[in-house]
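A.B. asks: When you get a sec, could you give me coordinates for this:
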Amino acid sequence: MLDNLTQTPEPATQDDAARLAELIVIAGDGLPLVVWEGMRQGDESLMDIGAARAARETGGFSFRNADVIRDGGEVISALVSYPLTEKTSQTDLATVPELFKPLVKLENLVVPSWYVNVLATVKAARRRGAGTALLSAAETRARAGGYQHLSLITGDINPARSLYESFGFRVAAQESIVKDGWNYAGENWLLYVKDLGAV
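C.D. replies: You can find the predicted model right below:
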């Protein structure tokens, strides 16, 4: 593995859905598993649920919104991003599960922006430039779409914060994390924003 690693992102395909599910679990420090547990029916596995969601044609977590980097044919890093164009109203926010209310509140602060929902790299391929290459691809999409900001939300103990800051992101706001069945050591969600200037 890693013999043929390139730093050129390419669009994900539906066949990448299972690997995208694995990578979103890494990016979310297990939070997606809590979400998928609530969707489980019968004897399907949590990763089957995640792969099915990634294989959808629509929705935020869809292969259609993902760029990947491959080692040979194997996906070793992925980024899921898309535009945030509408705020969640206070009425709708009241119906959002408590676990996600802090995230939705932070998202509302950066509408409109190009939002990085997922960025993860398998452990063996880290620190080889894949994350920077994928963030650059997201920035290219943002500029092409006429967006003046890139945004993302991460936990306060995420070691990827140093990558985001070196790429030009700065903390713009924070909200306390609601754990509600999620075992996570962090205390706050951090909203990161990168100003792209006039496009």
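
A.B. asks: Please make it C-alpha for all contacts and neighbour counts, starting now.
C.D. replies: OK.

A.B. asks: By residue count, tell me the biggest strand in this protein.
C.D. replies: Taking DSSP state E as the criterion, the chain has its longest strand at strand 74-84.

A.B. asks: and that strand, how far from the chain's centre?
C.D. replies: Relative to its chain's centre, strand 74-84 lies at 7 Å (CA atoms, centre = their mean, to the nearest Å).

A.B. asks: what does stretch 170-186 give?
C.D. replies: The answer for stretch 170-186 is 15 Å, by CA atoms, centre = their mean.

A.B. asks: on that earlier part again, so for the next helix or strand after the longest strand of the chain, what gets flagged as buried?
C.D. replies: Using DSSP states H and E, the next helix or strand after strand 74-84 towards the C-terminus is helix 90-93. Buried positions in helix 90-93, judged by neighbour count with 16 or more other CA atoms under 10 Å: Leu93.

A.B. asks: continuing past helix 90-93, what's the next helix or strand?
C.D. replies: Past helix 90-93, the next helix or strand by DSSP H and E is helix 101-108.

A.B. asks: Packing partners of the helix or strand following that following helix?
C.D. replies: For helix 101-108, the following helix or strand on the C-terminal side (DSSP H and E) is strand 113-121. Applying 3 or more CA pairs under 8 Å, 6 or more residues apart in numbering; DSSP states H and E, one finds that strand 113-121 contacts helix 17-27, strand 74-84, helix 130-144, strand 149-155.

A.B. asks: now with 10 Å?
C.D. replies: Applying 3 or more CA pairs under 10 Å, 6 or more residues apart in numbering; DSSP states H and E, one finds that strand 113-121 contacts helix 17-27, strand 66-71, strand 74-84, helix 130-144, strand 149-155, strand 188-195.

A.B. asks: this one next, for a side-by-side:
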Amino acid sequence: MDIQNAKKEDAKYLAFLINLAGEGIPHYLWSGMTRSGETPSDIGIQRAGREDGGFSYTNARVVKEGADVVGMLLSYRLDDPYIIDNLDDIPEVVRPLVVLESKAPGTWYVNAVATLASHRGQGIATGLLKDAEAKAIVHGVTRMSLIVASENQLARGLYLGLGYETRETLPVVDYPGCLHGGSWELMVKELSAA
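C.D. replies: Okay, the predicted model is just below:
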């Protein structure tokens, strides 16, 4: 499997896949950012094409088939300390996610991992997660973290099988197009350099 750094021209794929991984929350948020003539997907592509910020192609690793991205993982080190200035300034739907992130300061955070439906079951997500773990170790980080919906049994099973453990939970805030209810689970994995 050829895992490579994403490029700016991959932004349209990243926007699609981040929305898939984010269970529709990105599209919901992008809908509130559109201006005349723009679609939520246009906003996602613009944001993925930025040079900085958490959701930037610079933080993404991808698997391609030809020129098409078929899987991606977006990850980076969380701030330590992780300070939330004003929770009321954060959209309600993502507040639980931000609070859970703050419970894992300094970890290598997997913001999103997704594979096109046509390419699932081929080990792409597993390969991307192992790649992120190797990147964390290179950066001197000893713990991974991610957040998953408790009702997303397929993703939860993958993470549990790779050694992630649930540390904290908060209820999912319902939003239009919400795929899973239940709780958001902060999962953490201890890494070894060996």
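
A.B. asks: Where does the longest strand of the first structure end up in the second structure?
C.D. replies: The aligned range for strand 74-84 of the first structure in the second structure is 68-78, by TM-score structural alignment.

A.B. asks: Alignment lookup: Arg56 of the first structure to the second structure.
C.D. replies: Using TM-score structural alignment, Arg56 of the first structure lines up with Arg50 in the second structure.

A.B. asks: so who does its match touch?
C.D. replies: When the contact criterion is CA atoms under 10 Å, 6 or more residues apart in numbering, the partners of Arg50 of the second structure are Lys8, Ala11, Ser56, Tyr57, Thr58.

A.B. asks: For the first one, grab the count of nearby residues.
C.D. replies: By that I understand Lys8 of the second structure. Close neighbours of Lys8 of the second structure, defined as other CA atoms under 10 Å, add up to 17.

A.B. asks: Excluding covalently adjacent residues, which one is nearest to the counterpart of it in the first structure?
C.D. replies: Correspondence of Lys8 of the second structure to the first structure, assessed by TM-score structural alignment: Gln14. Once flanking residues are discounted, Gln14 of the first structure sits nearest to Ala55: 5.3 Å by CA to CA, 6 or more residues apart in numbering.

A.B. asks: coming back round to it: enumerate every residue touching the match of Lys8 of the second structure.
C.D. replies: Leu20, Ala51, Ala52, Ala54, Ala55, Arg56, Glu57, Ser62, Phe63, Arg64 are the contacts of Gln14 of the first structure under CA under 10 Å, 6+ apart.

A.B. asks: so where is stretch 109-128 of the second structure in the first structure?
C.D. replies: Counting by TM-score structural alignment, stretch 109-128 of the second structure sits on residues 115-134 of the first structure.

A.B. asks: Distance of Asn86 of the second structure relative to Gly53 of the second structure?
C.D. replies: Separation of Asn86 of the second structure from Gly53 of the second structure (CA to CA, to the nearest Å): 18 Å.

A.B. asks: likewise Gly32 of the second structure?
C.D. replies: For Gly32 of the second structure, the distance to Gly53 of the second structure - CA to CA - is 19 Å.

A.B. asks: need the contact list for the aligned partner of Ser36 of the second structure in the first structure.
C.D. replies: Alignment note (TM-score structural alignment): Ser36 of the second structure maps to Gly42 of the first structure. With contacts taken as CA under 10 Å, 6+ apart, Gly42 of the first structure has no neighbouring residues.

A.B. asks: Over to Gly42 of the first structure. Which of the three states is it?
C.D. replies: The three-state label given to Gly42 of the first structure by DSSP: H, G, I helix; E, B strand; the rest coil is coil.

A.B. asks: what's the burial count for the closest residue in space to Gly181 of the second structure that isn't next to it in sequence?
C.D. replies: Leaving aside its sequence neighbours, Gly181 of the second structure sits nearest to Val172 (CA to CA, 6+ apart; 5.8 Å). Val172 of the second structure is flanked by 20 other residues according to other CA under 10 Å.

A.B. asks: just the one 4 residues further on next, same as before
C.D. replies: Residues near Pro176 of the second structure, counting by other CA under 10 Å, number 9.

A.B. asks: Next up, identify which helix or strand it is on.
C.D. replies: Using DSSP H and E, Pro176 of the second structure is not contained in any helix or strand.

A.B. asks: In contact with the residue nearest to it when sequence neighbours are not counted, which residues?
C.D. replies: Nearest non-adjacent residue to Pro176 of the second structure, counting by CA to CA, 6+ apart: Tyr28, 7.2 Å away. For Tyr28 of the second structure, the contacting residues are Asn19, Pro40, Val93, Tyr175, Pro176, Gly177, Cys178, by CA under 10 Å, 6+ apart.

A.B. asks: how close does Tyr28 of the second structure get to Tyr175 of the second structure?
C.D. replies: 8 Å.

A.B. asks: Can you give me the distance of the residue nearest the centre of the first structure to Ala54 of the first structure?
C.D. replies: Centroid-nearest residue in the first structure: Val118, 1.5 Å away (criterion: CA atoms, centre = their mean). Counting by CA to CA, the gap from Val118 of the first structure to Ala54 of the first structure is 12 Å.
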